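**Q** Below: sequence and its predicted model.
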Amino acid sequence: MTGPAGVILAGGLATRMGGGDKCLLPLGGAPMLEGIIARLQPQVSALALNANGDAARFARFGLPVVADSVEGFAGPLAGVLAGLDWAAEQGIESIVTAAGDTPFFPQDLVARFLVATEGMEHPLALAATPDGRQPTFGLWPVALRHDLRAALEGGLRKVVMWTDTHGGRVAEFDGAGDPFFNINTPENLAKAEASL
């Protein structure tokens, strides 16, 4: 069995940043997405980007771009489903998701998910810090994609409601700083730039 594939979730509307693609904002002299790819790619067997609209704007990154199949910006779960459908086409059994606006996530993210889900028939887990679960960082089994599609079509939007239904576990992350610090505002971007 190959290891999980990676899917970077960048399908949001970025309303607090004035719209557009947060992952393309400059951080450390390069698009934030470049650093996220560099951090996730060594941990996974393949990598895709979940984004909506014209995929050509991401061509320079050389990743497959998968769009939400559920209408109306249904949130992170729609991106997870798009990633699961793409992984199924590749014959991959699971994906790990990372947010496209969270540049400092752990470099042992996938390894910790695999430890947390040992023995599960359908490995499913979310990252968690002492502040709570991080719903855009998870390990998701392709085997549950049809169940997820049905839940989304039924109106479900809360990640933890779906993962709890399936006995999802948590992978605990703590230590210095906030490994899941995400960039939602211009002030957050300035803070991230200062911490580089």
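**A** Happy to help now that I have it. Numbering: from 1, shown residues only.

**Q** contacts and neighbour counts: CA atoms only from here.
**A** OK.

**Q** all strands in this protein, in order from the N-terminus.
**A** Applying DSSP state E to the chain gives strands spanning 5-9, 26-27, 30-31, 47-50, 65-66, 94-99, 125-129, 132-141, 169-172.

**Q** try it against this one:
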Amino acid sequence: MPTEGPAEGPTEAPAVGVVLAGGLARRMGGGDKTMRTIAGRPILDLIVERLRPQCDALILNANGDPTRFAGFGLPVIADSVADFPGPLAGVLAALDWTAENLPGNDWVVSVAGDCPFLPRDLVARLQQARREEGAELAVAASNERTHPVIGLWDVRLRHALRQALVEEEIRKIDRWTARYRVAAVSWPTDPIDPFFNVNTVDDWDEAERAAASVLN
């Protein structure tokens, strides 16, 4: 995007990226939103292109048959908490996967599976804000509002998150993150909000119109 800096490679603090695609996409008639196309390409393909260079590893959180994503070459991890409790379950699954498979990585960056225009400096700026503000977590923002699903998570908080999900039945991200110091990082929204998410058919049409000037 013209408002972004150059593409960023892995940051000083290793981070694993997770695309959260565990939702039911009811407003889009069901199915996998990540597999719907924009400019002839699946949304997931656009996300991977932007996020993979910023992370040490990239995984996909999705429920159901993982083979439907085989063409993307990503590890697919399902929620470890039953009954689709929301994006926090996907974050927990990613934290657990990272602790088990990449124990030297203390950070996970989560993104929504319906955001095709993610900034190429997402991870670097979240990490920088966390360090500078002495925060425990970081979250993306634009247009004067935060996007709780797009954030930086400390792997060491996975046990606390599991307790909140299972024992306290917390589902809203903001309710859980309010317990910690959170740095918010804002991005410009010209020519389009980089965290624009495709939730409805109208959103899909808007994304198609914007794609020519945003994608490269």
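**A** That came through fine. These numbers were taken from a predicted model, which means no experiment stands behind them.

**Q** returning to that earlier point: residue 112 of structure 1 is nearest to which of the strands of structure 1?
**A** The closest of those to residue 112 of structure 1 is strand 169-172. By C-alpha to C-alpha, the value is 6.2 Å.

**Q** Now the closest one on structure 2. Mean distance?
**A** Mean deviation of strand 169-172 of structure 1 relative to structure 2 after superposition (mean C-alpha distance after the TM-score superposition for structure 1): 1.5 Å.

**Q** now for that strand, which elements pack on it?
**A** helix 109-116, strand 125-129 (3 or more C-alpha pairs under 8 Å, 6 or more residues apart in numbering; DSSP states H and E).

**Q** Pipe the strands of structure 1 into JSON lines and attach distance to residue 56 of structure 1 per row.
**A** Shown next, in JSON lines, are those (distance: least, C-alpha to C-alpha, whole Å):
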{"stretch": "strand 5-9", "distance to residue 56 of structure 1": "16"}
{"stretch": "strand 26-27", "distance to residue 56 of structure 1": "18"}
{"stretch": "strand 30-31", "distance to residue 56 of structure 1": "15"}
{"stretch": "strand 47-50", "distance to residue 56 of structure 1": "12"}
{"stretch": "strand 65-66", "distance to residue 56 of structure 1": "9"}
{"stretch": "strand 94-99", "distance to residue 56 of structure 1": "20"}
{"stretch": "strand 125-129", "distance to residue 56 of structure 1": "31"}
{"stretch": "strand 132-141", "distance to residue 56 of structure 1": "24"}
{"stretch": "strand 169-172", "distance to residue 56 of structure 1": "35"}
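
**Q** need these in a markdown table with distance to residue 74 of structure 1 and mean neighbour count, can you?
**A** Below are those laid out as a markdown table (distance: least, C-alpha to C-alpha, whole Å; neighbours: other C-alpha atoms under 10 Å):
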| stretch | distance to residue 74 of structure 1 | mean neighbour count |
| --- | --- | --- |
| strand 5-9 | 13 | 29 |
| strand 26-27 | 27 | 16 |
| strand 30-31 | 25 | 12 |
| strand 47-50 | 13 | 26 |
| strand 65-66 | 15 | 24 |
| strand 94-99 | 15 | 28 |
| strand 125-129 | 19 | 22 |
| strand 132-141 | 13 | 22 |
| strand 169-172 | 23 | 20 |
